[in-house]
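> sequence and predicted structure are below.
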Amino acid sequence: MPPSVFLLPSRYLLLERYRRTCNIYARSKRDSTLAEHALMVFPAPAGVLDRAATLDSIQSGSRWVHANFEKRELLRPTDRVALLVYSATASRHEGVAYRALCSSTYVKQGDAWLLALHHQTPQ
């Protein structure tokens, strides 16, 4: 998901690429966008997933067919860290809407932005 260049003020670009990463990219591409010790925090029953469990989940789970991000905020505590906070509304093929408050933390390693932590709280 992370862009090779983090463009400001386009905080929406990072979210849109995140959405496309979860839905489209091959596992090898997703694998290269997660930090080595990445964690995902989801509601039960998923709970906290480490990097390997996250990749397995992406590979085996059904994907979002629609996602909309609102109330987007960007915090840049350093030039190598980007924290995104946003509300998300998404649906799968079944059409049931899912709403959550989310935060995603990216770290810059070399020229790449890697997802280090993602958290979702259902609304």
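Yep, it's here.

> all contacts plus neighbour counts: C-alpha atoms, from now on.
Noted.

> and the gap between residue 88 and residue 54?
Distance of residue 88 to residue 54, computed by CA to CA, to the nearest Å: 19 Å.

> taking the centroid of the protein, which residue is nearest it?
Among the residues of the chain, the one closest to the centroid is residue 18, at 4.9 Å (CA atoms, centre = their mean).

> which SS state does it fall under?
Residue 18 falls in the helix class when you classify it by DSSP: H, G, I helix; E, B strand; the rest coil.

> also residue 37?
Residue 37 is classified as strand under three-state DSSP.

> quick one: it and residue 53 touch, right?
No. The pair residue 37 / residue 53 is not scored as a contact, 11.4 Å apart, by CA atoms under 8 Å.

> which one of those two has more residues nearby?
Each of residue 37 and residue 53 has its neighbours counted (other CA atoms under 10 Å); residue 53 has more, 14 against 11.

> make sure the more buried one is indeed in a strand.
No. Read with three-state DSSP, residue 53 is helix and lies in no strand.

> got another one to weigh against that:
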Amino acid sequence: MDDDRVWAFEESLWTADAEHYRESIDDECVMVVPAPPFVMTGAQAVEAVANTPRWSKVAFSDQQIMRPQEGLIVIGYTVDAEKDGGEKYEAHCTSTYRRLEHEVWKVVQHQQTPPLKMGG
């Protein structure tokens, strides 16, 4: 998967409908997010997303792509996301994809860490 396709795929995980998300997340996926239940499996993450409004706009920065072996892609980035109605979200994220067959990739790991808020 070339770099442009990687970023388009990752963006779709933030913005596309629940069915696309279900098709893209591996059953063996592990996710860590900054809200309860914090650590989820693929099925739990799909269920959580099915009941959550999707983000309407996302922008990535600090983008990194690594390919440690054939059929495995690891990415890191910062996301700025916004929902219709003005809710905003920022996090530092990682995702790992594995290739199941030609042109078929699934997410096997995803993590989100919001930026630290420094007290003043």
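Thanks, I have the structure now. Because the structure is a prediction, the values reported are computed rather than measured.

> and residue 51 of structure 1, how close does it get to residue 69 of structure 1?
Taking CA to CA, one finds residue 51 of structure 1 at 24 Å from residue 69 of structure 1.

> what do you get for residue 110 of structure 1?
Distance from residue 110 of structure 1 to residue 69 of structure 1, by CA to CA: 28 Å.

> more neighbours: which of the two?
Higher neighbour count among residue 110 of structure 1 and residue 69: residue 69, with 19 against 9, using other CA under 10 Å.

> trace the more buried one over to structure 2, please.
Per TM-score structural alignment, the equivalent position to residue 69 of structure 1 in structure 2 is residue 60.

> in contact with its match, which residues?
Shown in contact with residue 60 of structure 2 (CA atoms under 8 Å, 6 or more residues apart in numbering): 77, 78, 79, 80.

> mark which of those are buried, thanks.
77, 78, 79 (16 or more other CA atoms under 10 Å).

> wasn't the second one part of a helix?
No. The assignment for residue 78 of structure 2 by three-state DSSP gives strand, which leaves it out of any helix.

> helix, strand, or coil at the equivalent of residue 117 of structure 1 over in structure 2?
Aligning on TM-score structural alignment places residue 117 of structure 1 opposite residue 109 in structure 2. With three-state DSSP as the basis, the three-state label of residue 109 of structure 2 is strand.

> distance of residue 109 of structure 2 from residue 57 of structure 2?
Taken as CA to CA, the span from residue 109 of structure 2 to residue 57 of structure 2 is 22 Å.

> more crowded one of those two?
residue 109 (20 against 14).

> now the helices: where do they sit in structure 2?
With DSSP state H applied, structure 2 shows helices at 3-15, 18-24, 42-50, listed in chain order.

> from residue 80 of structure 1, how far out is residue 110 of structure 1?
9 Å.

> if you could redo that for residue 62 of structure 1, that was the one I meant.
Taken as CA to CA, the span from residue 62 of structure 1 to residue 80 of structure 1 is 32 Å.

> the two: who's more crowded?
residue 80 (14 against 11).

> which residues touch that one?
By CA under 8 Å, 6+ apart, the neighbours of residue 80 of structure 1 are 107, 108, 109.

> can you flag the buried ones in those?
107, 108.

> let me have the contacts of residue 80 of structure 1 in CSV, adding distance to residue 93 of structure 1 as columns.
Formatted as CSV, these follow (distance: CA to CA, whole Å):
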residue, distance to residue 93 of structure 1
107, 32
108, 34
109, 35
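
> nearest to residue 95 of structure 1 among the contacts of residue 80 of structure 1?
For the contacts of residue 80 of structure 1, the residue nearest residue 95 of structure 1 by CA to CA is residue 107; the value is 33.3 Å.
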